[in-house]
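K.L.:
The sequence and its predicted three-dimensional model are supplied below.
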Amino acid sequence: MSILSGITVIELCEVYQGPLAGQSLADFGARVIKVERPPVGDPMRLGDFHAAEHGLMSGYFAAVNRGKDCVCLDIKSAEGSAALLELVTRADVLMHNYRPGVMEKLGFGYDTLAALNPRLIYAAASGFGETGPFAKMAGQDFLIQSITGIASKTTHRDAEPSYLNVPLTDYASGMLLVQGILLALIERSRSGLGQKVSVSLFDAAISMQSLEAASALNYDYETRWFDRAPNFPMEAADGWLTVLGFFRDNPLQTICQALGIDDLSAEMKLPTARAQIAALDAIVARLRPEFRKHKVADIVARLQSLGILSAPILDFKDTLKLEQLEANEMIVTTPVEGQDDMRFIGHPLKFSRSRKAELSPPQKLGAQTRAVLAEIGLDAAAADKASGGFA
């Protein structure tokens, strides 16, 4: 039996932040009923342009919606609203990532649903939180990277702002939402009562910068990690690598040893890491032709053997081919109706005894509508009406 067997979750979430949280719960045995709106459902169903052009399951949707029952409900209609409320009476958790105020307008605010089911954990994810001047502002990962200072943290102080092309705040806030839900479930086992749990992209992004915030808030000092040692990317004979001078009194001396060249720290009169930081451009210029004499794998191995932090810089398609992913069991395969099996990234948590649940494939819009609504007494005709014709 999986850890969360017996827990029922109603997921009213779209895109990545909320669906990731729902799938994480499903990974460990919770029954997750994903409720989508007709006629399109979760926008991620159409967000994968390649899949849409070829009539395939969206890779983006499938990546965070495996193992769920997919139910289509028109929750603005009387029939759809009533069906959702009935599902809530039987659920342990309801999740949503609508903007603050939307669920209240629809009649599904926390106070309403808590009165209906006092044991319900009501989990709300948003862009900026539920109060304050940004509460009603649209939240998206690039916007959050912008407003929280992440986009300005380039490795060169005078460079234009840049964005990490990974939705890191969606991932962080989604996982924080899971943490909140699990903590609330533990507390409910003692009190017998549910409660509201909330998280935002904004708060997650600020929290990820807790070390940098400590220096800024207390000592008015900006922490820029890449500038705290002679750190640099470097091109070798067959690609790029990262070289980090952290934790060494004279990293340049050791780098020269790895390259098999004379000690530049002595020649350039730069005996300490601090002095080398100030002269980094000159150091890189001197080292560049020496690195180009070596292949990436060879020079990374040499640097690592001497205690210099180093790693190849890979395209993500090459990262996905690394044997380490297989060793860590990070790739999972699932069948998908009407096409070849699909591969995805699995949940990163590992347990010594408990196992992840056997997940069902990602489902088409409304695939389980009739079956799930039959559990609350609705026949096919009633289910069709509640779903707006997508049962």
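P.N.:
Done, it's in. Numbers count the residues shown, from 1 in each chain.
K.L.:
make it CA atoms for all contacts and neighbour counts henceforth
P.N.:
Noted.
K.L.:
residue boundaries of the strands in the stretch 51-200 of the chain?
P.N.:
68-72, 93-96, 121-126, 196-200 (DSSP state E, counting those that start in this stretch).
K.L.:
and the shortest one, how far out from the chain's middle?
P.N.:
This means strand 93-96. From the chain centre to the centre of strand 93-96 is a distance of 18 Å (CA atoms, centre = their mean, to the nearest Å).
K.L.:
quick one: buried residues of it?
P.N.:
93, 94, 95, 96 (16 or more other CA atoms under 10 Å).
K.L.:
distance between the ends of stretch 257-266?
P.N.:
One end of stretch 257-266 to the other measures 12 Å (CA to CA, to the nearest Å).
K.L.:
which parts of it are buried?
P.N.:
Neighbour counts over stretch 257-266 (16+ other CA under 10 Å) mark 257, 258, 259, 264, 265 as buried.
K.L.:
These in helices, which ones?
P.N.:
257, 258, 259, 264, 265 (DSSP state H).
K.L.:
which one of these is nearest residue 6?
P.N.:
Within those, proximity to residue 6 (CA to CA) peaks at residue 258, which comes in at 56.6 Å.
K.L.:
quick one: the strands in the stretch 201-350 of the chain?
P.N.:
Here the stretch 201-350 of the chain has its strands, by DSSP E, counting those that start in this stretch, at 232-236, 239-244, 309-313, 331-336, 339-345.
K.L.:
The first one - contacts with which helices or strands?
P.N.:
Using 3 or more CA pairs under 8 Å, 6 or more residues apart in numbering; DSSP states H and E as the contact test, the elements touching strand 232-236 are strand 239-244, helix 280-291.
K.L.:
Just give the nearest non-adjacent residue to residue 63, would you?
P.N.:
In this structure, residue 63 finds its nearest non-sequential neighbour in residue 344, 6.0 Å apart by CA to CA, 6 or more residues apart in numbering.
K.L.:
A further structure is provided below for comparison with the first:
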Amino acid sequence: MSSGLFGDLLVIDCASFIAGPAAATVLGDFGARVIKIEPPGIGDAYRNLFRLRGTPDDVDYFWTLDNRNKESLSLDLGRPEARAVLHALVTRADVFITNVPMPARGRLGVRAQDLRPLNPRLIYASLSPYGEHGPERDRTGFDSTVWWARSGLMDMVRPSAGAEPSLSMPGMGDHPTAMAMYGAIVTALYRRQLTGEGAEVTTSLLANGLWSNSCQVQAALCGYELTGRPARGARGALNEMYRAADDRYFIISSTNPARDWPLLARATGHADWLTDPLFATPEARLANGAILVARFDETFAARPFAHWAKILTEGDVTFGIVGQIYDHLGDEQIEANGLFPEIADGEGLRTVDSPFQIVGEAKAPPRMAPAIGAHTEALLRELGCSPAEVDALAAG
């Protein structure tokens, strides 16, 4: 038994790439024992993404992030004897996570109806691109094609109405989807505590994409006609992006213009604008939004961001820098909240923590993600396989 809140849980990660495995990672962060099932030789196809990006073969940062604290069991589930091993493992497991494409699940023996009868307390967690039902249930998909593109987020997040849609970043929709999968699993575990029964839980990239874009989708459901990305100034100067003298961008955000407009005007040294007929009323500021934004553009372009960060903070104006990746290294706020824990066996390497804490419950120290089949022989022996069976199965 492992230590931690979920130290008595055994989780089988029979998934690939990010969303399913990352849900297992969060369970592992809180102490669950996570066994990852991988095909012999090639392993999870996610391992190849690192090399496809042309990164020098040093630390596979994708794999390090999403498969920490796991054991790797290499099984060819196309072989009956390998499926028998998986089924033996399922009888001991609490959670089984998969995103194997629907058409392949029956062939590999990993459908809910294949596994749940083996263990009535099992939580069978199914992730799919488009959902369990309907004409697209068998389609393949990634977060870029479903969560980002199909949901409408890609169409709506543009620099301007006429600009082309932008591609998403790796894992951008997968990691939020993983949190939905985690939430479904934990909810089912609570239900099991009440009833003693296992459950089948599902989520999809499509469902999570629609949820992420739900403010706009709900508007459409209510019959509103949404226009494209508004031009600068159309939202008002209190909800706009600006550029400082050192080419650092930042955004200002307000949900209470009556309060925030005087704060911003005074903080930037333009108290006189409060009585300027162009800006003196909410109606005037909206009608002359482009003019006001242009004036703030000129103001903010005169000084570097550090100057404006101090001024706006002291002025109680809500703002945020448009962060760049390397800003996060050594960031005092990130360090204070322990968001980059050190990997215990990583020789000083750190990783990104899962995004919530339970006060009074320590997370498991991160350990390096496993090599393909690193724990196969030990796990097969643990499951009672004979030396000959271990040799045959370990050979793939």
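P.N.:
It's in. These numbers come from a predicted model, not from an experiment.
K.L.:
sorry, back to before: what lines up against the residue nearest to residue 63 of structure 1 once you look at structure 2?
P.N.:
Counting by TM-score structural alignment, residue 344 of structure 1 lines up with residue 351 in structure 2.
K.L.:
With residue 96 of structure 1 instead?
P.N.:
Looks like residue 96 of structure 1 aligns to residue 98 there (TM-score structural alignment).
K.L.:
Residue 244 of structure 1 - nearest residue in space that isn't next to it in sequence?
P.N.:
Residue 244 of structure 1 sits nearest to residue 231 (CA to CA, 6+ apart), 4.4 Å away.
K.L.:
neighbours around the one you found, how many?
P.N.:
Other residues within reach of residue 231 of structure 1, judged by other CA atoms under 10 Å, total 22.
K.L.:
Surely it and residue 243 touch.
P.N.:
Yes. Taking contacts as CA atoms under 8 Å, residue 231 of structure 1 lies within contact range of residue 243: 5.7 Å.
K.L.:
Give me the nearest residue to residue 381 of structure 2, chain neighbours excluded.
P.N.:
Counting by CA to CA, 6+ apart, residue 381 of structure 2 lies nearest to residue 390, which is 7.0 Å off, once chain neighbours are set aside.
K.L.:
Secondary structure of the one you found: a strand, I assume?
P.N.:
No. Counting by DSSP: H, G, I helix; E, B strand; the rest coil, residue 390 of structure 2 falls outside a strand, being helix.
K.L.:
What's the match for it in structure 1?
P.N.:
Residue 390 of structure 2 maps onto residue 383 in structure 1, by TM-score structural alignment.
K.L.:
Can you report how many residues neighbour that match?
P.N.:
26.
K.L.:
for the one 4 residues further on, same thing?
P.N.:
Using other CA under 10 Å, residue 387 of structure 1 has 29 neighbouring residues.
K.L.:
Now for it: which residues touch it?
P.N.:
Neighbour list for residue 387 of structure 1: 37, 38, 72, 73, 74, 80, 369 [criterion: CA atoms under 8 Å, 6 or more residues apart in numbering].
K.L.:
what's the closest of the residues you listed to residue 176 of structure 1?
P.N.:
In terms of CA to CA, no member of the contacts of residue 387 of structure 1 lies closer to residue 176 of structure 1 than residue 37, at 25.4 Å.
K.L.:
now the aligned residue in structure 2 for the closest one: how far from residue 262 of structure 2?
P.N.:
The alignment partner of residue 37 of structure 1 in structure 2, by TM-score structural alignment, is residue 39. Remark: distance between residue 39 of structure 2 and residue 262 of structure 2 (CA to CA) = 62 Å.
K.L.:
neighbour-wise, which of the two wins?
P.N.:
Legend: neighbour count by other CA under 10 Å for residue 39 of structure 2 and residue 262, higher for residue 39 (19 against 16).
K.L.:
Surely the more buried one and residue 75 touch.
P.N.:
Yes. The pair residue 39 of structure 2 / residue 75 is scored as a contact, 5.4 Å apart, by CA under 8 Å.
K.L.:
still on that earlier bit, ok, now which ones touch the closest residue to the match of residue 96 of structure 1 other than its chain neighbours?
P.N.:
The shortest distance from residue 98 of structure 2 to any residue other than its chain neighbours is 4.4 Å, reached at residue 15 (CA to CA, 6+ apart). Counting by CA under 8 Å, 6+ apart, residue 15 of structure 2 touches 21, 36, 37, 97, 98, 99, 100.
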